[in-house]
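Sequence and predicted structure, then a few things I'm wondering about:
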Amino acid sequence: MRKVFLSNIFIQNLEKTVFKSDDFIISDETKYLCSLPYVIEDRVKEGDTVCIITGVNQSTDKQENKGKKNYEEIFKPEIRRSVEGKNVTLEFYEIPIMKHYDADAFNSFFRQVVELLQEGDILHLDLTWGLKPYITSLFIALMYAENAGIDVKVDTVFYAHRYDGVDDGNHDKPSFIYDITSLYYLNSLAGHAKKGQRPMLDHILRFLIKE
């Protein structure tokens, strides 16, 4: 059984920030530039098999590929540090994100993600970075794997609202990591809805979601 963490790489230059969360246990709020390592620290236990699947921008010209550079020099080292001392098996899988964008590229990305997922996987999704079609592809891949696979579980979907203080120079203002797994299950509820069920489902939503 693997704990799988899916995300897209960032192409920005990240400034140091303070992370906080009401949903995850964060032991050291300034340890990482990326948000995913904090969630890995919270979710990964001794002896786990940890699989990191990441969409990484690829360069098609002579310009520096910032996504690839961030992936190799920042993202992967921080992931490795997040599991130090836990005796885990750590696997990295890179899915290329090409310079040109069209439906075929987005569909191919989805297929490559799905082909890396296995029966029995426990899935975690970071929706912080990436173009919307690639974020959507990762979200749909979770549902595909859970519905079509055997013993596949979606554990966590999260988003980090990152604040680096560039606008006003206030680097003490914190960034927040939010658990939005409930949106995944609301999407599943909508996907299974039948014609004519709207009144009943509206009642369920009012019960589940309080003002």
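Good, I have the coordinates.

When you work out contacts or count neighbours from here on, use the C-alpha atoms and nothing else.
Fine.

hmm, who's touching the helix of greatest length in the chain?
If each helix of the chain is counted by residues according to DSSP state H, the longest one is helix 132-148. By Cα atoms under 8 Å, 6 or more residues apart in numbering, the residues outside helix 132-148 that reach it are 6-8, 106-107, 109-110, 113-114, 117, 123, 125, 127, 129, 152-154, 184, 188.

Just the element for Lys99, please.
In this structure, Lys99 is located outside every helix and strand according to DSSP states H and E.

burial of it, as a residue count?
11 (other Cα atoms under 10 Å).

Looking at the contacts of helix 132-148, which are in strands?
For these, the ones inside strands are Leu6, Ser7, Asn8, Leu123, Leu125, Lys153, Val154, with DSSP state E as the criterion.

what's the burial count for the second one?
What it means is Ser7. Here the number of neighbours of Ser7 (other Cα under 10 Å) works out to 22.

what's near enough to touch it?
Contacts were defined as Cα under 8 Å, 6+ apart; by that measure Ser7 touches Ile53, Thr54, Gly55, Leu125, Asp126, Leu127, Thr128, Trp129, Leu138.

Next, the buried residues of the longest helix of the chain.
Under the neighbour-count criterion of 16 or more other Cα atoms under 10 Å, helix 132-148 has Pro133, Tyr134, Ile135, Ser137, Leu138, Phe139, Ile140, Ala141, Leu142, Met143, Ala145, Glu146 buried.

Can I get those in a markdown table including distance to Tyr93?
As requested, the buried residues of helix 132-148 are arranged in a markdown table below (distance: Cα to Cα, whole Å):
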| residue | distance to Tyr93 |
| --- | --- |
| Pro133 | 20 |
| Tyr134 | 16 |
| Ile135 | 17 |
| Ser137 | 16 |
| Leu138 | 14 |
| Phe139 | 17 |
| Ile140 | 19 |
| Ala141 | 15 |
| Leu142 | 16 |
| Met143 | 20 |
| Ala145 | 17 |
| Glu146 | 20 |
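
what about versus this one:
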Amino acid sequence: MRKVFISTIKMKKEDQAPVFQSRDFDLGDKKFFAPISYLMDANLESGDDVLVLTGVTDTDVPRENYEQHLKPELQRILEAHHVTYQIQEVKEPDIDTEREIQDSLTFSEFFRAVADCLQDGDRIYADMTYGMKCYTLGMFIAMAYAAKAGVDVDVERMIYAQFYKGEKETPATSDIIDITSLFYINTMVSNAASGQKKSMDNFLKLMIG
């Protein structure tokens, strides 16, 4: 069994990093650069085999965010937990400097690149916070494909951090929200047959409230 931590890098440089908080997770007093770091720190055990997969746009700010902040932070967490790990990037074409190469296949190719990294037995932890929506959608579809077509592949946790900019003396905050249920709701509705909407509606009302 391998643990896979998937995310995309923050695109913007912020003057002040937000304060992360959560009603779904106990973050303790840790202060990390990105939500994926909290997810990783809480779910590693000594001896784990780990793949870290990050979508990175190769321009100045995202590259700086990755090389100077996220990657070193993840390495510190991995080494503190005494795991075996591999860190791998998935390229995201830049919307400005590489505009001429972007077409209908751009995001499908990103999906394929993520899916190609997933294998039987994986336990997946994903942070859907940053990056262009099409990249996080491609990441979601890659996880759904691996869970459906692979053997013993599970999405253990999926999170999103909702940003609040703050006002005056109130600092900016980001609420880390557990959205794993959306992945499994998608699995259920994808398996629905024609004519089942009414019964599925009733089931979803019972399940969600």
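Sure thing, it's come through. Here the structure is a predicted model, which means the values were calculated and not measured.

Structure 1: helices as residue ranges?
For structure 1, applying DSSP H gives helices covering 36-43, 66-70, 76-82, 103-116, 132-148, 181-191, 198-208.

Nearest the geometric middle of structure 2, what residue?
Asp127 (2.3 Å; Cα atoms, centre = their mean).

Could you check how far Ser182 of structure 1 is from Glu119 of structure 1?
For Ser182 of structure 1, the distance to Glu119 of structure 1 under the criterion Cα to Cα, to the nearest Å works out to 23 Å.

out of the two, which sits in the more crowded spot?
Using other Cα under 10 Å as the criterion, Ser182 of structure 1 and Glu119 rank with Glu119 on top: 15 against 12.

need the contact list for that one.
When the contact criterion is Cα under 8 Å, 6+ apart, the partners of Glu119 of structure 1 are Gly149, Ile150, Asp151, Val152.

Trace Lys71 of structure 2 over to structure 1, please.
Lys71 of structure 2 maps onto Lys76 in structure 1, with residues paired by TM-score structural alignment.

that older thread, select only the buried ones of the contacts of Glu119 of structure 1 in PyMOL?
Only the buried members of the contacts of Glu119 of structure 1 enter the following PyMOL selection, criterion being 16+ other Cα under 10 Å:
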select buried, resi 152
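
ok, back up a step: wait, what's in contact with the match of Lys71 of structure 2?
Contact analysis of Lys76 of structure 1 by Cα under 8 Å, 6+ apart lists nothing.

measure it to Phe106 of structure 1 for me?
The separation that Lys76 of structure 1 has from Phe106 of structure 1, given Cα to Cα, amounts to 24 Å.

Please apply the same query to Glu115 of structure 1.
Glu115 of structure 1 sits 15 Å away from Phe106 of structure 1, going by Cα to Cα.

and what of Gly47 of structure 1?
Relative to Phe106 of structure 1, and taking Cα to Cα, Gly47 of structure 1 is found at 34 Å.

the more surrounded of the two?
In this view Gly47 of structure 1 and Phe106 are compared by other Cα under 10 Å, and Phe106 has more residues nearby, 17 against 11.

That one matches what in structure 2?
Match for Phe106 of structure 1 (TM-score structural alignment): Phe107.

residues contacting that match?
Residues near Phe107 of structure 2 by Cα under 8 Å, 6+ apart: Cys134, Tyr135, Gly138.

Same check for those, but in structure 1.
Conservation of those in structure 1, assessed by both residues aligned by TM-score structural alignment, their matches' Cα atoms under 8 Å: retained contacts are Cys134, Tyr135, Gly138.

Any chance of a markdown table for these, columns distance to Thr173 of structure 2?
A markdown table is the format used below for these (distance: Cα to Cα, whole Å):
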| residue | distance to Thr173 of structure 2 |
| --- | --- |
| Cys134 | 25 |
| Tyr135 | 24 |
| Gly138 | 27 |
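
coming back round to it: out of the contacts of Ser7 of structure 1, which is most surrounded?
Counting neighbours by other Cα under 10 Å, Gly55 leads the contacts of Ser7 of structure 1 with 27 neighbours.

can I assume it is in contact with Pro96?
Yes: applying Cα atoms under 8 Å as the test, Gly55 of structure 1 and Pro96 come out as touching, 5.9 Å apart.
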